[in-house]
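Asker: need a 3D model of the following:
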Amino acid sequence: MSAESTPEPGIPGPPGTSGPRHRAKGRRRSRGKRGKGLLITAWTAAGILVLGGTGAGYLYFKLNDNLKSVDINQALGSDRPTKTDNGSENILVLGSDTRSGSNKKLGGGTDDGSARSDTAMVVHVYKGHKKASVVSIPRDTLIDRPACTDSRGTTHAAATGVMFNSAYSTGGAACAVKTVEALSGVRMDHYLEVDFSGFQKLVDELGGVTVTTTENISDPDSHLKLKAGTHRLTGAQALGLVRTRHAVGDGSDLGRIQLQQAFVKALVNQVKDVGLFTSPKKLVDLADTATRTVTADSELGSVNSLLDFANGLKGIGASHMTMVTLPVLYDPANPNRVIVVEAKAKLVWNALRDDRPIPKSAGKGTVSGGAKGVVTSS
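Answerer: Down below sits the predicted model:
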């Protein structure tokens, strides 16, 4: 999505003040209808397939036909960061939606058929595949987007000072991967994309996801109203939670990212708790929805490949996942945008490249959104 068409995030008050929030001059912010903290659902969906691999063998061809793939390696060629050989893996997990069909209804947008992405997560799986770090990249981060060629062979010129999420709307998956690699200097080994419209159904088929809210959340824009306490969220409520921002923290997209990260952990826990083998129909429905929801890079673009990949991740529980946000500050020239704190970001990316834990110092002195702890997994 271009900067011109992206809903504006909430705007914090001036640093050091506690006065009312204000809105920067310029275009009026549209309502946030497409927030999708469901990005890591791709990982979870793959795990569902692992759990049902042997029992759903007769569905192989049907599930294989459901999967969509994109050849990232062919599109990007050799002009990429060096692939590390230390046993770790980096996966760019992206949420996307087209403004048509069920996505139009869920996202509240116009039926223009365009594809958009709001949030991205870089998942680093450490050597041994027993733990992972997840780095969220705010959609409103101002970056220099490299020139890129999309999967259709169309080349898009480089751009300076554009929003991060414009990479996907400009050149699709290939451009998004190249932009992340340019930003981080880290090679993405795989790409997983989760479709917006499949998320609600997936959560419902899991039987809901349990979270605890530490304060009341009421946001008419995302149609979410929860009292403080423990809740078993339906698919519709989960969508409301991962897209809300006005009702928590400073009202910015950074606060929403914190809710999304908490939901991801709850979702991972939920998958482990679901008794899939007790209900063959549930198993089939979950596998069907999961494969319809995911687009993968060509190396993962078959059921067998996705099963093998997910089998290496199934031992990573929520307690073994570290969730951070790319170190950013609000842009002094436009509080609707954030800018990367380069020195702090380098600590994050160097840690991933070297397969080390992300140092806590990377997040000090940066903005977070103020919603941490509002939602926890139960």
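Asker: all contacts plus neighbour counts: C-alpha atoms, from now on.
Answerer: Fine.
Asker: centre of the chain to stretch 346-357, how far?
Answerer: Between the centre of stretch 346-357 and the centre of its chain there are 20 Å (C-alpha atoms, centre = their mean, to the nearest Å).
Asker: another sequence for comparison is provided below:
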Amino acid sequence: MAEARRSRGGLRATGRRRRPVDRRRRLLKAGAWTAGAVFVLGGSGLGLAYFKLNGNISGVDIDAELGGNRPDDAPDGSMDILVLGSDNRSGANAEYGGAGQGGARSDTAMIVHVDKEHEKASVVSIPRDTIVDRPGCSKDGDDGSGGKAPAQKAMFNSAYQVGGPACAVKTVESMSGVRMDHYVEVDFDGFKKLIDSLGGVEVTTRKPINDKDSHLALQPGRHKLSGEQSLGLVRTRHAVGDGSDLGRIQLQQAFVKALMDQVDDVGVFSSPKKLYNLADSATSAVTTDSELDSVTDLVGVAKLLKGVKSDDIQFSTLPVTYDPADPNRVVPMESKARKMWAALERDAAIPASATKGSAGDRTDIGGVVR
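Answerer: Have a look, this model is predicted:
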């Protein structure tokens, strides 16, 4: 019965269904590295590699926790994934300070929508300081308390803090009306190791960046950023523009584009050792929903995205305006946000009118990094 209810995205839906597609075809480009690493090792090493890489991946059963009270799953073959960068400060992440200050938060949040032809994608960034109507959620329970977090107006990144991945997904679905088929999370340390295994990422800066908080200092010019420098770039906010999270989002989007170009050009398949190291880092870096938490799932994911290049992606930011009650916070521009979510539901490009006049469109970060 459960298998009969499984949707195309690997999650169970409560309404309309997407056309069934082999569950091996799901979204995460890191699967390409995983697949190659497994197959080039051969012999007895094949099994060892598979179990090592498989054991690296952490999974969360979000579907079981949220149950059936969720948006309908669109039937057109498109896919939506919530990607979070977590500022968890435990373990290897403790060097960034803030350990023990009330739990991890979602430092970066992007909704990745892949069209039904699997040829184009839209990425919508959600500012972490956005005041939203956070729904009631089960507490994450890391402190052993458990219980329920009540529905209330709160910053978007508090959803992950109080209720972990499931609450973050529930909050996104509540504000957008769009069902998230999958969930992918990367923390600071995993992000650094992934970039270093890739050999760094090349970017061009057109203005100097010197941020003591993110420990990044770059002069204008071409740079190959290490994992530590890349983390500094995507965390930078005070040294560029008006110091807001809206400017940082533009840096993050420019970095994602450069990262995709680097993955396409890196040529790891010519070196089995480099390929395995990259696969090891990629699978260690992510926490996924339980429908993506195996090498088999990630291998199939690469096939879905292999035709999507950085130029095929439309980057946008949730339309917001500064909160009159607190200039350090932003609130959604509801009519424009509805246009954005409706475009994703229709599997259409996000219209310019959905972001025109948004505070995110008025930052002066565009062109700082390319």
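Asker: distance check, the counterpart of residue 371 of the first structure in the second structure against residue 54 of the second structure.
Answerer: Matched by TM-score structural alignment, residue 371 of the first structure corresponds to residue 365 in the second structure. Note on residue 365 of the second structure: its distance to residue 54 of the second structure, by C-alpha to C-alpha, to the nearest Å, is 39 Å.
Asker: and the residue nearest the centre of the second structure?
Answerer: By C-alpha atoms, centre = their mean, the second structure has its centre lying nearest to residue 83, at 2.0 Å.
Asker: just to be sure, that residue is in a strand?
Answerer: Yes - counting by DSSP: H, G, I helix; E, B strand; the rest coil, residue 83 of the second structure falls inside a strand.
Asker: residue in the first structure matching residue 219 of the second structure?
Answerer: Checking with TM-score structural alignment, residue 219 of the second structure has residue 227 as its match.
Asker: the closest residue to that match other than its chain neighbours: neighbour count?
Answerer: Counting by C-alpha to C-alpha, 6 or more residues apart in numbering, the nearest residue to residue 227 of the first structure once its immediate chain neighbours are dropped is residue 216, at 4.4 Å. Other residues near residue 216 of the first structure number 14, with proximity taken as other C-alpha atoms under 10 Å.
Asker: same question, the one 10 residues further on
Answerer: Summarising burial for residue 226 of the first structure: neighbours were counted as other C-alpha under 10 Å, giving 17.
Asker: for the nearest residue in space to it that is not next to it in sequence, give its distance to residue 209 of the first structure.
Answerer: Distances taken as C-alpha to C-alpha, 6+ apart place residue 217 nearest to residue 226 of the first structure, at 5.1 Å, with adjacent residues excluded. Here the distance between residue 217 of the first structure and residue 209 of the first structure works out to 17 Å (C-alpha to C-alpha).
Asker: neighbour-wise, which of the two wins?
Answerer: With other C-alpha under 10 Å as the criterion, residue 217 of the first structure and residue 209 differ in neighbour count, and residue 209 comes out ahead with 24 against 20.
Asker: OK, contacts around the more buried one?
Answerer: Residue 209 of the first structure makes contact with 203, 232, 233, 234, 238, 266, 267, 270 under the criterion C-alpha atoms under 8 Å, 6 or more residues apart in numbering.
Asker: just to revisit the earlier point, counterpart of the residue nearest to the centre of the second structure in the first structure?
Answerer: Under the alignment (TM-score structural alignment), residue 83 of the second structure pairs with residue 93 of the first structure.
Asker: excluding chain neighbours, what is closest to that match?
Answerer: For residue 93 of the first structure, ignoring the flanking residues on the chain, the nearest one in space by C-alpha to C-alpha, 6+ apart is residue 192 at 4.8 Å.
Asker: count of residues packed around that neighbour?
Answerer: A total of 23 residues lie near residue 192 of the first structure under the criterion other C-alpha under 10 Å.
Asker: that older thread, I'd assumed residue 107 was in contact with the residue nearest to the centre of the second structure.
Answerer: No - no contact is recorded between residue 83 of the second structure and residue 107 when judged using C-alpha atoms under 8 Å, the distance being 10.8 Å.
Asker: where do the strands sit along the stretch 251-370 of the second structure?
Answerer: Applying DSSP state E, counting those that start in this stretch to the stretch 251-370 of the second structure gives strands spanning 286-289, 313-317, 320-323, 326-332.
Asker: check which helices and strands the third one sits against.
Answerer: The one in question is strand 320-323 of the second structure. Other helices and strands packing on strand 320-323 of the second structure, by 3 or more C-alpha pairs under 8 Å, 6 or more residues apart in numbering; DSSP states H and E, are strand 326-332.
Asker: let's go with 10 Å and repeat that
Answerer: If contacts are counted by 3 or more C-alpha pairs under 10 Å, 6 or more residues apart in numbering; DSSP states H and E, strand 320-323 of the second structure sits against strand 131-134, strand 326-332, helix 334-345.
Asker: mean deviation, the longest one versus the first structure?
Answerer: Same thing as helix 334-345 of the second structure. In the superposition with the first structure, the aligned residues lie an average of 0.4 Å away from helix 334-345 of the second structure, counting by mean C-alpha distance after the TM-score superposition for the first structure.
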